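Visitor: Next come a sequence and a model predicted from it.
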Amino acid sequence: MEEAKFEETPLHKAAAAGNTEVALEILNLMPSLGRKLDGGGWSPLHLAIERGHRDTARLMARFDKMLVRVKGKGGMTPLMQCAARAGNEEHEERKLLARLLIICPESVTDVNNLNQTVVHVALVNRRCKTVSMLVDWLRRRNQITAVLSVKDVNGNTALHAAAQFGCPGGAEKIVKLVKLNRLNSDKKTALDLAKMYHQTAVREILEDKGAKESKDIEELTTTDYVLTEATLPEKISRDYYYLTAQLTLEMRNTILVVATLIVAATYQGVLQPPGGVYPAPDPGTETLARPSMGLGRRRLLQLGDDTWKKHVAGQMVMEKAKYRYFMPSNTFAFALSVVIVIFVVPGNPVFLILHVCLVFMCISYLLALDAISYYTGISDMIYYMSLYAIVGAYVVKLLYYPVKALLVDEDWWLRGLSVKFANRFSGSKGKFSDAVMKMKKQHTVLRLN
């Protein structure tokens, strides 16, 4: 049995008969039989699902979750077979499908020999309620792009299949999550297929969402792009790609540690500058108290006993000549370190509180700088240059995510922005649309293996 490529084993017999106890006992004694295909090209789990033995199938999958991903005839997995059987009135079949998804979540990304996902298979078999359940599962798992954007051997996505085989319920959910105007191998959009196969309900859903026909879409293929000349937008795309690709997690952690040390040291420098600050006057006196720091006090006594009385409380004791070098260096080191922290710390919502803390820390630093500094042109220059650098870093950080939405087609927390951009500018003509199209193609070329 181990050596034969196709063999009908006792496990096949037990699974096909729904004999759960015997099937589990055989799996326990020889787990490899669960992956063996019989002469028809089916595994024991395939047969249990095909014969309607749902308890046997569920317990076998729970015993070894990888059985859900075994590919049988045509590359069909047990999950796909279950989706093909789960009709609109077969609630128990859909319940089994849900249990298989829970047992083996990774199986939803498998494809068969036609490069069809489980959503394709459900659409081809016109299982609209099953499609709706699968789409909801993908949203809960954040695997929308990984499944709904997959093209079969004919270049059809799940939306193309919904338009071709007529599944209004599935199409209504899918159109909110994917790019509407992608072309298949025949250069047809989903709207073209809906009209071609007279799927009126799906066509109305697509038109209501702004879908277009292929004649209104101008798409630049990767081959055509390679034949064009390089432009500035492509350079921007390359810089963006290498900036994100080279910033590994280990490098990010190293940068954060060094930048944090510099921020802490420079922040301490503005709170306790060399030489100290002039203290507040003693209660009941009209004159200011003398400086508390020894070096500053000795320097002022050398200049004259009344020199210290001419300064404001809280101002630096350091001479202006030294201040011209110390404070710009300290402040620029602080500002640039904060800029690095802003760029390196992810902008995900979970890090929003950390970014807010950075903002308030910068405000407190600039206020402390304003309080202890001499009021000269240098003070104003330092203050405004630091402010502009930090604000500019946040502006660039905010622009980073729309750029990523334009270039990257993958599951992430702003994936919906990418879909909105694509649906808004798909087929439109102009310098902006052409630039975005070339940037995307440049990014595609850089990611080729």
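Guide: That came through fine. Numbers count the residues shown, from 1 in each chain.
Visitor: Could you use CA atoms for every contact and neighbour count after this?
Guide: Fine.
Visitor: what about Asp434, how many neighbours?
Guide: 17 (other CA atoms under 10 Å).
Visitor: Use this one as the comparison:
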Amino acid sequence: MDDQLRTVAQNGDIDALYRRVAEDPYILDRIDRLPIADAPLHRAARSGKPHFAMEVANLKPSLSSKLNHMGLSPLHLALLNNCSHMVRGLITINSKLIRVKGKGMITPLHYLAEIDDADVLAEFLFACPSSIEDTTVKFETAVHIAVKNRSIRALKVLLGWLNRVNKEDILNWKDEDGNTALHIAVSTNQPQVVKLLVKHVNVNVKNSNGMTAMDTFHLQATMQNLEIGKILSRARAKTASNLTSNMTLRDYLSRKLTLIDIRDKYLGIYSRNNRSDIRAMVLVVAILIVTATYQAGLNPPGGYWQDNYKPATTNNGSSSANNTNTGLGQDQRPHYAGQIIMKPFNLFYFFTLNSLAFYLSVWTILVVITGLPYSMNVFSFFHIMLR
């Protein structure tokens, strides 16, 4: 970037910017071709010139995600310099700027979790929901960073978001040492954070050293707040030695297929690409069955009698068929208009099977939409364990 453009960016002079571009139409293109550059957007962010930054981002959008020699994007710098207008302006132009990874693979979302800026953090999550999945070079999520820096307000926002978008499994992701956010909260003696996390995480996940959160608590002994031990005990946390199942992914893949494994294999449940298609197909079939069984309940086979019929009684006490009010023959049983024509024996089996199909289909629809409580695909489980 030449000295003239650098001065223009520092002063935030939009008119001067367009004059410079008119003199040299390719000046921004040449900056964009550099892999690392201190672009006009970086200068505007450091100088607190949001309007100028918006103009440059509009002229050359790709400059918005470029890193400078410090490994920072314009959005990183805007956050560091508390330029909230520029922050909101940039994510309005391109919300994916929230996922730009700077030095250490730290995104703007990670930075907000570190400084406990809960308000802007919430805006970022709504603007770019997938940003919650980004990890740093140390495999730390925004939750790890919030816990490490004791950012309670940011942590509450993150927990609320993960709960609402059904991504609570991210809370069980591990950093480079195999620690989950719960391990970190226990090791840093944060009872309030432990209380928040145990409601949403697997309390018996082991880190790279084979230790659970309860093992971490016992390891620190007298240095720990006893309230943490009580919270973990109420959440049924155990030490690694007391866990009943220690199956690894290797053990799972080495064993023979069970009936459930065979079912999942042929339903394509293990395939991440087909899982949503299968759910949609099951949902459609279940809805069709619900519709058919509901209509059958309202209109059973044979329908309803349209008239009243009562056999005439003879002098000797026997009955004879009376055809005066029906044209359906003499083999009818006594009935009233509106009664089901089907015989009671057949009616019992029909309504039993029809009701069973109806309720099972309704149950299937609810499971597909909301999921089974406490259920987890085994591959998802091992994915969480190995993160």
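Guide: Sure thing, it's come through. Keep in mind the model is a prediction, meaning the values are calculated, not measured.
Visitor: Tell me how far the residue in the first structure that Val87 of the second structure lines up against lies from Asn184 of the first structure.
Guide: Aligned counterpart of Val87 of the second structure in the first structure: Ala57 (TM-score structural alignment). Here Ala57 of the first structure is placed at a distance of 36 Å from Asn184 of the first structure (CA to CA, to the nearest Å).
Visitor: Which neighbouring elements make contact with whichever strand or helix holds Ser364 of the first structure?
Guide: If you go by DSSP states H and E, Ser364 of the first structure is part of helix 352-372. Under the contact criterion of 3 or more CA pairs under 8 Å, 6 or more residues apart in numbering; DSSP states H and E, helix 352-372 of the first structure touches helix 249-271, helix 377-407.
Visitor: what about 7 Å?
Guide: helix 249-271 (3 or more CA pairs under 7 Å, 6 or more residues apart in numbering; DSSP states H and E).
Visitor: Could you identify the helix or strand that succeeds the helix it packs on?
Guide: Counting by DSSP H and E, the next helix or strand C-terminal to helix 249-271 of the first structure is helix 294-303.
Visitor: And that next one, what's buried?
Guide: 296-297, 300 (16 or more other CA atoms under 10 Å).
Visitor: Repeat that for stretch 113-130 of the second structure.
Guide: In stretch 113-130 of the second structure, counting by 16+ other CA under 10 Å, buried: 113-114, 116-118, 120-122, 124-125, 127-129.
Visitor: Same check on stretch 19-32 of the second structure?
Guide: Buried residues in stretch 19-32 of the second structure, counted by 16+ other CA under 10 Å: 28, 31-32.
Visitor: Isn't Ser208 of the second structure up against Glu176?
Guide: No. Here Ser208 of the second structure lies out of contact with Glu176, judged by CA atoms under 7 Å, at a distance of 8.5 Å.
Visitor: sorry, back to before: so which of Ala57 and Asn184 of the first structure has more stuff around it?
Guide: The residue with more neighbours, out of Ala57 of the first structure and Asn184, is Ala57; 29 against 18, by other CA under 10 Å.
Visitor: Please enumerate residues in contact with whichever strand or helix holds the more buried one?
Guide: Following DSSP H and E, one finds Ala57 of the first structure within helix 54-63. Residues outside helix 54-63 of the first structure that contact it (CA atoms under 7 Å, 6 or more residues apart in numbering) are 15, 18, 20, 24, 45, 48-49, 67-68, 96, 103.
Visitor: before we move on, back to that, can you put the buried residues of stretch 113-130 of the second structure in JSON lines and add distance to His218 of the second structure and secondary structure?
Guide: Shown next, in JSON lines, are those (distance: CA to CA, whole Å; DSSP: H, G, I helix; E, B strand; the rest coil):
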{"residue": "Ala113", "distance to His218 of the second structure": "29", "secondary structure": "helix"}
{"residue": "Glu114", "distance to His218 of the second structure": "28", "secondary structure": "helix"}
{"residue": "Asp116", "distance to His218 of the second structure": "29", "secondary structure": "coil"}
{"residue": "Asp117", "distance to His218 of the second structure": "33", "secondary structure": "coil"}
{"residue": "Ala118", "distance to His218 of the second structure": "33", "secondary structure": "helix"}
{"residue": "Val120", "distance to His218 of the second structure": "37", "secondary structure": "helix"}
{"residue": "Leu121", "distance to His218 of the second structure": "34", "secondary structure": "helix"}
{"residue": "Ala122", "distance to His218 of the second structure": "35", "secondary structure": "helix"}
{"residue": "Phe124", "distance to His218 of the second structure": "38", "secondary structure": "helix"}
{"residue": "Leu125", "distance to His218 of the second structure": "36", "secondary structure": "helix"}
{"residue": "Ala127", "distance to His218 of the second structure": "41", "secondary structure": "helix"}
{"residue": "Cys128", "distance to His218 of the second structure": "39", "secondary structure": "coil"}
{"residue": "Pro129", "distance to His218 of the second structure": "37", "secondary structure": "helix"}
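Visitor: What is the equivalent residue in the first structure for Thr216 of the second structure?
Guide: Match for Thr216 of the second structure (TM-score structural alignment): Leu193.
Visitor: how close does its match sit to His160 of the first structure?
Guide: Using CA to CA, Leu193 of the first structure is found at 7 Å from His160 of the first structure.
Visitor: who's more crowded, those two?
Guide: Neighbour count, other CA under 10 Å: between Leu193 of the first structure and His160, His160 has more, with 27 against 22.
Visitor: okay, now the nearest residue to that one once chain neighbours are set aside: neighbour count?
Guide: Nearest residue to His160 of the first structure, sequence neighbours excluded (CA to CA, 6 or more residues apart in numbering): Ala190, at 4.6 Å. Number of residues near Ala190 of the first structure (other CA under 10 Å) recorded here: 30.
Visitor: didn't Ala190 of the first structure look like it was pressed against Ala163?
Guide: Yes. With contact defined as CA under 7 Å, Ala190 of the first structure reaches Ala163; the gap is 5.8 Å.
Visitor: buried ones in the host helix or strand of Arg6 of the second structure?
Guide: Assigning secondary structure by DSSP H and E places Arg6 of the second structure in helix 3-11. The neighbour-count check on helix 3-11 of the second structure (16+ other CA under 10 Å) flags 5-6, 8-11 as buried.
Visitor: Then stretch 346-353 of the second structure?
Guide: Buried, per 16+ other CA under 10 Å, within stretch 346-353 of the second structure: Phe350.
Visitor: quick one, what contacts the aligned partner of Glu114 of the second structure in the first structure?
Guide: The alignment partner of Glu114 of the second structure in the first structure, by TM-score structural alignment, is Ala84. Listed by CA under 7 Å, 6+ apart, the contact partners of Ala84 of the first structure are 121-122, 125.
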